[in-house]
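# the sequence and its predicted three-dimensional model are supplied below.
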Amino acid sequence: MPRRLRLVELDFAATAPVRLAFTAELAAPPGDVYRALAEDVESTPDWFAAVAVATPHEGGAGRTVRLRGGIGFRETIMAAEPGARYAYRIDETNAPGVTAMLEDWVLSPAAGAGTRVTWTMAVDGPAPCRLALRLARPGVRKSFRDAMRCLDRRLTPASRP
């Protein structure tokens, strides 16, 4: 059953008790990466294997996401800066233990026309939840890296082997 989480602001990405942050470099330009993250929400499952369904709602001011395995999120977009940043707060979830959550995608130019993507998952919850998230770091890192490779192949067909 979904439950409401504590509403947090953008600064939570830097102050959360648990912060999982990962970086990848893509050949695709920042504008293309931003469009895939923020505007083409429904195609997210095509490149992020952990995501089963993603749909925008409230005229693009929010999203509803369901992961493979059944965890779901109802989100509010907190920052939408084309080519630079996309962040959303999770307002409701059925994920056990989570009391507050925000995800922040920061895009910056990389070598050539590429993009450096930094994704921060900021979470709060009781001690067992925090421990579980810290232990999940390697799996979350792998999921992120695989997603970024897949997204880059999707956005830069010439880079495909």
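Sure, I can see it. Numbering: from 1, shown residues only.
# only C-alpha atoms from now on, for both contacts and neighbour counts.
OK.
# can you show me the strands along this protein?
Residue ranges of the strands in the chain, as given by DSSP state E, are 3-4, 18-26, 51-57, 62-67, 72-81, 85-93, 100-109, 115-124.
# this is the other structure I want to compare:
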Amino acid sequence: MARQLRSVGLDFADTAPVRLVFTGTMGAPPDAVYRALAIETESWPEWFSGLTAATAAPEGRTVRLTGGTRFQETVLAAQPDVLYAYRTDETNAPGVHALLEAWRLAPSGGGTRVRWTVATDGSAPYRTVLRLSRPAMGRTFRASVRALDRRLTRA
């Protein structure tokens, strides 16, 4: 059953009770990475591990994960080559009260430095599970960034 989450702003990326931050470097330039994140929504399942569908929607997108978890998201920031951030407004994931993800991009030696922040709040069991999931989420992030970089630099 889908539930409405608390509406949060960009500042939640810095103030959330649980913040997971992952960084990586890609050979692709920031404009190509931004385009893949913010414009080519439907391509996310081709490179982001665990996503089965990503569909553009008015003001945001709808995302489905392996296992059936769904997210209805609203884009909060779309600054070309710099920042792509979105908030989850509705999900069927248990225990979540608020969720925001921000992708920050910066030029780095001819490529892009990527920082993915997952900022969230929820029930005590949810927060515990998420903190324990940090290593797995880090592996997913690194594998997904490598897959996206291969996709963008092979052209």
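That came through fine. For clarity, every value in this text was computed on a predicted model and none was experimentally measured.
# just put the strands of the first structure in JSON lines and tack on distance to Ala38 of the first structure.
Listed next are those as JSON lines, based on distance: least, CA to CA, whole Å:
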{"stretch": "strand 3-4", "distance to Ala38 of the first structure": "23"}
{"stretch": "strand 18-26", "distance to Ala38 of the first structure": "17"}
{"stretch": "strand 51-57", "distance to Ala38 of the first structure": "9"}
{"stretch": "strand 62-67", "distance to Ala38 of the first structure": "10"}
{"stretch": "strand 72-81", "distance to Ala38 of the first structure": "7"}
{"stretch": "strand 85-93", "distance to Ala38 of the first structure": "7"}
{"stretch": "strand 100-109", "distance to Ala38 of the first structure": "10"}
{"stretch": "strand 115-124", "distance to Ala38 of the first structure": "14"}
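# Throw these into CSV and include mean neighbour count and distance to Phe12 of the first structure, thanks.
Compiled in CSV, the strands of the first structure are given as follows (neighbours: other CA atoms under 10 Å; distance: least, CA to CA, whole Å):
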stretch, mean neighbour count, distance to Phe12 of the first structure
strand 3-4, 14, 17
strand 18-26, 19, 9
strand 51-57, 18, 23
strand 62-67, 20, 18
strand 72-81, 20, 11
strand 85-93, 23, 9
strand 100-109, 22, 7
strand 115-124, 22, 7
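# tell me which of these sits nearest to Arg141 of the first structure.
strand 18-26 (6.6 Å; CA to CA).
# of all the strands of the first structure, which one is nearest Glu42 of the first structure?
Per CA to CA, nearest to Glu42 of the first structure of the strands of the first structure: strand 51-57, 5.1 Å.
# so which elements touch that closest one?
helix 44-47, strand 62-67 (3 or more CA pairs under 8 Å, 6 or more residues apart in numbering; DSSP states H and E).
# how about the ones you listed in JSON lines, adding distance to Phe144 of the first structure?
Shown next, in JSON lines, are these (distance: least, CA to CA, whole Å):
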{"stretch": "helix 44-47", "distance to Phe144 of the first structure": "10"}
{"stretch": "strand 62-67", "distance to Phe144 of the first structure": "14"}
